[in-house]
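>>> Sharing a model that was predicted from the sequence below.
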Amino acid sequence: MMEMIQSFLTKVKECNHVRSLLNKEDCLLVHFICGQQNIEVILKNGECTLLHDPSESFIKCEIYGDEETVEQLLSGERKLRFLMQNGRLQVMASFRTLLLLEALFYLTKIDTKSLNII
């Protein structure tokens, strides 16, 4: 899972058109919860990184799902709202945040064949 998250972060850094979406957000914390794994990603000032300073104040979003489903989301294989509607993901976030995340995940499709994950 961490490898998929790292690939997503790298892809966001490579895509200027995606980073421009993040400039409009003050600060968003996306908390991925997959079984025993908890990974927090911060979206701030056009950047997307792993959370290192838990003392900052963030708008929080939580995504619950199994590892395979989260990998489908991060790879762009399935859209966020599709996975939610089918009950495969549970997401705690505002609708505006959902739309932003769906755009980010879709625009940063990861080539999972190069990761040897899926």
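Good, I have the coordinates. Residues are numbered from 1 along each chain as shown.
>>> From now on I want contacts and neighbour counts done on CA atoms only, so please keep to that.
Will do.
>>> For Glu47, list the residues it contacts.
Val12, Lys13, Arg19, Leu22 (Cα atoms under 8 Å, 6 or more residues apart in numbering).
>>> which residue ranges form the strands in this protein?
For the chain, the strands defined by DSSP state E occupy 27-34, 37-44, 47-50, 59-65, 89-92.
>>> okay, the ones you listed, which one's buried deepest?
strand 27-34 (a mean of 20; mean count of other Cα atoms under 10 Å).
>>> Please render the contacts of Glu47 as CSV that adds distance to Leu83 to the earlier fields.
Compiled in CSV, the contacts of Glu47 are given as follows (distance: Cα to Cα, whole Å):
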residue, distance to Leu83
Val12, 21
Lys13, 25
Arg19, 24
Leu22, 23
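>>> Quick check: which of the strands of the chain is nearest to Ile110?
strand 47-50 (15.1 Å; Cα to Cα).
>>> where do the helices sit along the chain?
Secondary structure of the chain (DSSP state H): helices located at 2-14, 16-22, 67-74, 80-85, 95-107, 112-115.
>>> also this one, for the comparison:
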Amino acid sequence: MEERIESFMNEIQKKNHIMLLVTNLDLCLSIEAEKQTYYLSFKKKKVEFSKERAFPAAQYAKLSGREDLLIHLLDGHIKLREGISIGYFNLVCPFRTLLVLESIFYLARPMTLKVFI
């Protein structure tokens, strides 16, 4: 799970259009899988990852779900709001934060190149 979160974080940092969303964001997202809680901090044009809650932030959001489904979310196979409506995930945050997180998860999904032979 840690590798997927780090890969997700790297995708965010590589894509300038996503960094525009993060520019003014002051948010700590806790991702609660079955066995572990992980933290992503969005602050001052930076995205940081930790296994401990050490990030002071103006806002906190809590995303929880099964680890395998969270991995599918990080890999871009499930959209955030679809997963919430189906019951895969629970997200506690204001609606505007949900919209920003939904955009970040959607835009940060890895782009795969399909080759047709």
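Received the coordinates, thanks. The structure presented is a predicted model; accordingly, all values stated were derived computationally and were not measured.
>>> out of the helices of the first structure, which comes closest to Lys60 of the first structure?
That would be helix 95-107 among the helices of the first structure, by Cα to Cα, at 9.4 Å.
>>> Would you mind giving the strands of the first structure as TSV with distance to Glu3 of the first structure added?
TSV is the format used below for the strands of the first structure (distance: least, Cα to Cα, whole Å):
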stretch	distance to Glu3 of the first structure
strand 27-34	13
strand 37-44	11
strand 47-50	12
strand 59-65	17
strand 89-92	20
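>>> sorry, back to before: which of the helices of the first structure sits closest to Cys48 of the first structure?
helix 2-14 (5.9 Å).
>>> after superposition, how close is that closest one to the second structure?
Superposed on the second structure, helix 2-14 of the first structure shows a mean distance of 0.5 Å to its aligned residues (mean Cα distance after the TM-score superposition for the first structure).
>>> residues of that helix that come out buried?
Residues of helix 2-14 of the first structure classed as buried by neighbour count (16 or more other Cα atoms under 10 Å): Met4, Ile5, Ser7, Phe8, Leu9, Lys11, Val12, Lys13.
>>> related to what we said a few turns ago, now, among the contacts of Glu47 of the first structure, which is nearest to Glu40 of the first structure?
For those, the nearest to Glu40 of the first structure is Val12 (15.4 Å; Cα to Cα).
>>> Enumerate every residue touching that closest one.
Val18, Arg19, Glu47, Cys48, Leu104, Thr108.
>>> Relative to Lys109 of the first structure, how far out is it?
10 Å (Cα to Cα, to the nearest Å).
>>> repeat for Met1 of the first structure
15 Å.
>>> Would you mind listing the residues in contact with Lys45 of the second structure?
With Cα under 8 Å, 6+ apart, Lys45 of the second structure has these contacts: Met19, Val22, Thr23, Asn24, Leu25.
>>> run the last query once more with 6 Å
Val22, Thr23 (Cα atoms under 6 Å, 6 or more residues apart in numbering).
>>> Pull the number of nearby residues for the nearest residue to Ala33 of the second structure once chain neighbours are set aside.
Closest residue to Ala33 of the second structure apart from its sequence neighbours, by Cα to Cα, 6 or more residues apart in numbering: Glu67 at 4.9 Å. Using other Cα atoms under 10 Å, Glu67 of the second structure has 16 other residues around it.
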